[in-house]
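>>> Structure of the sequence below:
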Amino acid sequence: MPNHHARTIDPHTLPETITRYLTAHQAHDTATALTAFTSDATVTDDGTTYEGTTAIEQWLNRSATEYTYTTELTAAQQTDPTHYTATHHLEGNFPGGTVDLHYRFTLRNDLIEHLVIEP
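From the prediction side, this is the model:
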């Protein structure tokens, strides 16, 4: 559900936790990516929800090997101090070849509590 109170921000001003996760994820650095999440975090990707660091670690490792693609951070929004959206443009060898994905983050204590990835 789009939130109309979201305001566009410079992608470079996203919180450090989100930037750390996105950078590590692109580098396939699962260990660093995991440090950005709370211990009870959830990630929803492609309609499937992964709960807790073990499940998220498995998801990170799998998504790193499934396809080859480039990612460009094209936009960012902030709804409130704990809700951010980062928009990525992906090009690669996955079905469709290109897609814009919205990474919707909920933060708690400066860590990612929920991440929802959707077109």
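>>> CA only for contacts and neighbour counts going forward, please
Will do.
>>> Identify all contacting residues around stretch 96-114.
17-18, 36-38, 40-43, 82-92, 115-119 (CA atoms under 8 Å, 6 or more residues apart in numbering).
>>> now swap in stretch 43-58 and tell me
Residues outside stretch 43-58 that contact it (CA under 8 Å, 6+ apart): 30, 34, 37-42, 59, 114-118.
>>> so residue 71 sits right up against residue 26, yeah?
Yes. Taking CA atoms under 8 Å as the definition, residue 71 is a contact partner of residue 26 at 7.5 Å.
>>> Show the buried residues in the contacts of stretch 43-58.
30, 34, 37-38, 41-42, 59, 114-117 (16 or more other CA atoms under 10 Å).
>>> this one next, for a side-by-side:
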Amino acid sequence: MTSLNLPEPIATFFAAEHDPDALATCFTAQAVLKDDGHSYAGIDAIQAFMAEASARYNATSVPFASHREDDLQLVRANVTGNFPGSPIVLSYRFRLEGDLIASLEITA
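Okay, here's the model as predicted:
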């Protein structure tokens, strides 16, 4: 597998996908995460969502492509887990503020 050169908060996000406490350190206090038609605003809501999703789906994400588009970092990842349609390729659209994630939208 080719190693991607991801910005530090994005690399940390993928490395800590089963550790909600570590994931929370990747985001700004006012960050917004959008996934599966729902929005989660603020670190507490994002952390709760990620903990529930990790426990429910036990998904593993392996990024394989990344590029910048305007002020967004787009990452594509193979995702496998305990959910219908697994495995699937998901797109992650990150907007960074400094060394933290300000917004993230996850789509199929």
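>>> and residue 71 and residue 26 of the first structure? which has more neighbours close in?
The neighbour count for residue 71 of the first structure versus residue 26, taken as other CA atoms under 10 Å, is higher for residue 71 (18 against 15).
>>> State the number of residues packed around residue 96 of the first structure.
Residue 96 of the first structure, neighbours per other CA under 10 Å, totals 8.
>>> Show me what it lines up with in the second structure.
Counting by TM-score structural alignment, residue 96 of the first structure corresponds to residue 85 in the second structure.
>>> now that match: how far from residue 97 of the second structure?
Plainly put, residue 85 of the second structure is 33 Å away from residue 97 of the second structure if you go by CA to CA, to the nearest Å.
>>> now residue 72 of the second structure
Taken as CA to CA, the span from residue 72 of the second structure to residue 97 of the second structure is 11 Å.
>>> Narrow the contacts of stretch 43-58 of the first structure to those in strands?
Among the contacts of stretch 43-58 of the first structure, DSSP state E puts 37-42, 114-118 in strands.
>>> can you pull the contacts of residue 29 of the second structure?
42-43.
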